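> Sequence below, structure please.
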Amino acid sequence: MKLHLKNPIVFFDLETTGINIANDRIVEIAILKVNVDGSEESYCYKVNPEIPIPQVTSEIHGIYDEDVKDAPTFKELGKTLAKIMEGCDIAGFNSNKFDVPLLAEEFIRADVDFDMKKRKFVDVQTIFHKMEKRTLSAAYKFYCDKDLNNAHSAEADTKATYEVLKAQLDRYEELENNIEFLNDFSSFNRNADFIGRIIFNDKGVEVFNFGKYKGKSVEEVLKKDPSYYGWMMNGDFPLFTKKVLTNIKLRSFNK
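Coordinates of the predicted model:
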């Protein structure tokens, strides 16, 4: 089934130095851009993470320090990626929980002004888990009747993710073929940041989603306990979470 698109959509996948969103770095990014007319553009870049890649991680995705030592850094590549993704909705596999937050961190570190919150996000893994509860390789076999060779290759995973989404639309009549619906369907909650430390409650108010102030209005907490802002800003939270927190704090000053 061909996707019904109002905007171009980019399917992307990352290979990284690890799974810590705040501290780990991208070593490879693959992008499959699907235009409104259905035409496709593919991009794949190795990235110098500027930190060592742990041996155990390299053994998973096959990318070693030697492979990326001459590759551009994300700071050098960031504007190119932003241009490719400009005006596009975004899709991936487990992307809402990992790839999107980590990519947002890299854009912030590189001082690239790329507002990812303006996008619609489709997480094919979430659709799969709601419908079948398996992995990408199993999803590819289940929906496309193909074996996923070169799993953990960003380029292979990206192409497979695109094919799985199209097959999901063919299989499930209850799935609407538009990105706004898929954005909503593939989200488990209403995150204000990408990793869900701050979420919107049923009244559209940002509340903390962890710790001693879980469920409490961020704005009210910052008024009653100003030191909490400093604790979070100095803590091991992603840069995007800190950016959201700061925007809420600044907004309250202007009221």
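> When you work out contacts or count neighbours from here on, use the C-alpha atoms and nothing else.
Fine.
> May I see the buried residues of stretch 23-43?
By neighbour count with 16 or more other Cα atoms under 10 Å, stretch 23-43 contains the buried residues Asp24, Arg25, Ile26, Val27, Glu28, Ile29, Ala30, Ile31, Leu32, Lys33, Val34, Asn35.
> Could you find the closest non-adjacent residue to the last one?
This means Asn35. Nearest residue to Asn35, sequence neighbours excluded (Cα to Cα, 6 or more residues apart in numbering): Pro8, at 4.4 Å.
> and Leu136, what does it touch?
Residues touching Leu136, when contacts are defined by Cα atoms under 8 Å, 6 or more residues apart in numbering, comprise Phe93, Gln125, Asp157, Ala160, Thr161.
> That one and Thr126, how far apart?
When Cα to Cα, to the nearest Å is the yardstick, Leu136 and Thr126 sit 11 Å from each other.
> Quickly list what's touching both of these two.
A shared contact of Leu136 and Thr126, defined by Cα under 8 Å, 6+ apart, is any residue touching both; here these are Phe93.
> For stretch 156-165, which residues meet the burial criterion?
Going through stretch 156-165 with 16+ other Cα under 10 Å, the ones that come out buried are Asp157, Thr158, Lys159, Ala160, Thr161, Tyr162, Glu163, Val164, Leu165.
> From the contact counts, what lies against the host helix or strand of the last one?
Same thing as Leu165. Secondary-structure element containing Leu165, defined by DSSP states H and E: helix 154-171. Counting contacts by 3 or more Cα pairs under 8 Å, 6 or more residues apart in numbering; DSSP states H and E, helix 154-171 packs against strand 9-16, strand 26-34, strand 89-92, helix 124-131, helix 136-144.
> And the helices in the stretch 101-250 of the chain, which stretches?
124-131, 136-144, 154-171, 179-185, 218-224, 227-233, 239-253 (DSSP state H, counting those that start in this stretch).
> Thought Lys33 was touching the residue nearest to Asn35, still the case?
Yes. If you go by Cα atoms under 8 Å, Pro8 and Lys33 touch, sitting 6.9 Å apart.
> now the other sequence, so there's something to compare against:
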Amino acid sequence: MYVVVDIETSGGNPLHDRIIEIAAYLYDGETVIDELVTLIDPETNIPPYITALTSITNAMVANAPKFYEVAKKLVKLTEGAVFVAHNAPFDYGFVRNEYRRLGYTYNRSTLCTVRWTRKLIPGLPSYSLGNLCQSLQIQLEDRHRASGDALATVKLLRLLLEKNKGEEIIPVNGSVVSREKLHPNITSTVLGALPDETGVYFFWNDKGEIIYIGKSLNIRSRIAQHITGAKSRRDTEMVSATADITWEITGSEMVALLLESYNIKQEIPVYNRAQRRKGTSSSLFATTDSNGYLNLKISTKPEEGTVISSFASIAAGQKSLLRMVEEFALCQKLCGLYTASEGCFHNQIGLCRGACKGEELPADYNRRVNEAITKSDLPQASFFLLDKGPDPEKVTVVKIECGKLMGWGFCEKNSLSDVSMLHDCIKSFPDNRDARTIIKSFIAAPGVKKIGF
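Model (predicted):
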């Protein structure tokens, strides 16, 4: 079942502008079986250029229903249906934001007829609705009015369904994928329920095992990328093996990273293991050589020594190690950054004090290495970090005590003045170097507030 939607708006920004007209046609693939067509009072002024485009005036919407008055009917009309629109991100984004203003989360699977037409009918000079209708001989009446554009999109959808030759499709965030690529349990309803929120998501196989854990600022979009972007054998196997998807909304990217790291260590999902073998993450290791010097090295191999810090990539790790070398006058060679048999280049220009040639005592050199390691860790202090919460009324609270992670939780915004409430909301969470590395990267991040105790 599809619901084909078109809207007219007071401008192009869904955060500030409002819907002034909406048309929604419930379509079963053959016939329109229900509809909602109405002007909407946007409770704001309609700019002249919008009136010139749509012919909708302030006088026309003065006695029209406000969005909240049609919201319930639209929910019922679209429930269980795929939200179809020409340039779906625009229409769906406006509708979702209207519901957000009402305190309601509106989630539907979406199908964008612009994207699908490009896929099924490539090479056309333009994919705008007006030009498409002309190219494909689709009748379009009352252009730039919701009903006219929506009915034309219904006709376009019918043509695309016929051109698809009956192959079952699953809409995924505007695009479409073949039914055969997904597990039978993964339906458009399942995908439509995915949140556009920050958090951690879990892929489960049909044996009830977690096979992949990820985090994203937008769970719906990231999972759509997994599905539509699956090209390698590993990725297609993972997508087809996924029989269920669950998630935990955090609001905070910091806590999402903490949860992802913790759960991967606990569950060791098969496709996360494969990802590590591909070297997508790295760590800073410390070892002591036969001469007593502390050596540092960025590597993806777990057997390289004591883990100091972890990084998202080898490049990120190398960049961090280079800063340590420069700030603490460490030896390039003993940090794995110089491979020649003689002294390192920094020694040749006077920046390295000669540990690579035995000219500096191990105790003196190791003292600076330990200073660099200490600075790379969390400050030895006690504080809370406040970040965005899972909903507008809450904040995420992360507790650090004497440089160690104690845990995290959610606190009501109106309780932030009471420090005891911050302590009380904390749930214990394991402290480790990976967690501290994540937290350290967010201490000075925009939107994150630090409160000492």
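> Of all the helices of the stretch 101-250 of the first structure, which one is nearest Val47 of the first structure?
Among these, the nearest to Val47 of the first structure by Cα to Cα is helix 154-171 (12.3 Å).
> Where in the second structure does that closest one align, residue-wise?
On the second structure, the counterpart of helix 154-171 of the first structure by TM-score structural alignment is residues 146-163.
> can you give me how far that stretch is from the chain middle?
Computed by Cα atoms, centre = their mean, to the nearest Å, the chain-centroid distance of stretch 146-163 of the second structure equals 31 Å.
> neighbouring contacts of it?
Contacts of stretch 146-163 of the second structure from elsewhere in the structure, counted by Cα under 8 Å, 6+ apart, are 4-8, 21-25, 27, 29-30, 37, 85-86, 113, 116-117, 120, 129, 133, 138-143.
> re the thing from before, would you reformat the buried residues of stretch 23-43 of the first structure as JSON lines and include distance to Arg109 of the first structure?
Formatted as JSON lines, the entries for the buried residues of stretch 23-43 of the first structure read as follows, by distance: Cα to Cα, whole Å:
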{"residue": "Asp24", "distance to Arg109 of the first structure": "12"}
{"residue": "Arg25", "distance to Arg109 of the first structure": "11"}
{"residue": "Ile26", "distance to Arg109 of the first structure": "12"}
{"residue": "Val27", "distance to Arg109 of the first structure": "15"}
{"residue": "Glu28", "distance to Arg109 of the first structure": "17"}
{"residue": "Ile29", "distance to Arg109 of the first structure": "16"}
{"residue": "Ala30", "distance to Arg109 of the first structure": "20"}
{"residue": "Ile31", "distance to Arg109 of the first structure": "20"}
{"residue": "Leu32", "distance to Arg109 of the first structure": "24"}
{"residue": "Lys33", "distance to Arg109 of the first structure": "24"}
{"residue": "Val34", "distance to Arg109 of the first structure": "27"}
{"residue": "Asn35", "distance to Arg109 of the first structure": "29"}
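> Out of these, which is nearest to Lys69 of the first structure?
Val27 (10.2 Å).
> Going by the alignment, that closest one corresponds to which residue in the second structure?
So Val27 of the first structure corresponds to Ile20, using TM-score structural alignment.
> Adding distance to Pro49 of the first structure, write the helices of the stretch 101-250 of the first structure out as CSV.
Below are the helices of the stretch 101-250 of the first structure laid out as CSV (distance: least, Cα to Cα, whole Å):
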stretch, distance to Pro49 of the first structure
helix 124-131, 26
helix 136-144, 25
helix 154-171, 16
helix 179-185, 30
helix 218-224, 33
helix 227-233, 24
helix 239-253, 17
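> any idea which element the residue nearest the centre of the first structure lies in?
Within the first structure, one residue has its C-alpha closest to the average C-alpha position: by Cα atoms, centre = their mean, that is Val100, at 1.4 Å. Element membership of Val100 of the first structure, judged by DSSP H and E, is helix 100-109.
> of all the helices of the stretch 101-250 of the first structure, which lies closest to Ile108 of the first structure?
Shortest separation from Ile108 of the first structure across the helices of the stretch 101-250 of the first structure is recorded for helix 239-253, at 7.2 Å, computed as Cα to Cα.
> That closest one: which residues count as buried?
Residues Leu239, Phe240, Thr241, Lys242, Val244, Leu245, Lys249 are the ones in helix 239-253 of the first structure that count as buried (16+ other Cα under 10 Å).
> neighbouring contacts of it?
For helix 239-253 of the first structure, using Cα under 8 Å, 6+ apart, the contacting residues are 22, 101, 104-105, 108, 192-195, 197-198, 218-219, 222, 229, 232-233.
> the inter-axis angle of it versus helix 100-109?
Regarding helix 239-253 of the first structure and helix 100-109, their directions subtend 70 degrees when assessed with axes from the mean of the first three to the mean of the last three Cα atoms, to 10 degrees.
> next one: helix 239-253 of the first structure to chain centre, how far?
Distance, centroid of helix 239-253 of the first structure to centroid of chain: 20 Å (Cα atoms, centre = their mean).
> cool, stretch 44-57 of the first structure as well?
Using Cα atoms, centre = their mean, the distance from the centre of stretch 44-57 of the first structure to the centre of the chain it belongs to is 18 Å.
> What range does that stretch cover in the second structure?
Residues 37-50 of the second structure are where stretch 44-57 of the first structure aligns, with TM-score structural alignment as the criterion.
> which residues are in contact with the matching stretch?
If you take Cα under 8 Å, 6+ apart as the criterion, stretch 37-50 of the second structure is touched by 9-11, 18-24, 56-58, 60-67, 146-147.
> How about it, which residues are buried there?
Judged by neighbour count (16+ other Cα under 10 Å), stretch 37-50 of the second structure contains these buried residues: Val37, Thr38, Leu39, Ile40, Asp41, Pro42, Ile46, Ile50.
> tally of neighbours for Pro101 of the first structure?
21 (other Cα atoms under 10 Å).
> Which position in the second structure pairs with it?
Per TM-score structural alignment, the equivalent position to Pro101 of the first structure in the second structure is Gly93.
> Could you report the distance from whatever residue of the first structure lines up with Ala71 of the second structure to Val47 of the first structure?
With the correspondence set by TM-score structural alignment, Ala71 of the second structure lines up against Gly78 in the first structure. For Gly78 of the first structure, the distance to Val47 of the first structure (Cα to Cα) stands at 10 Å.
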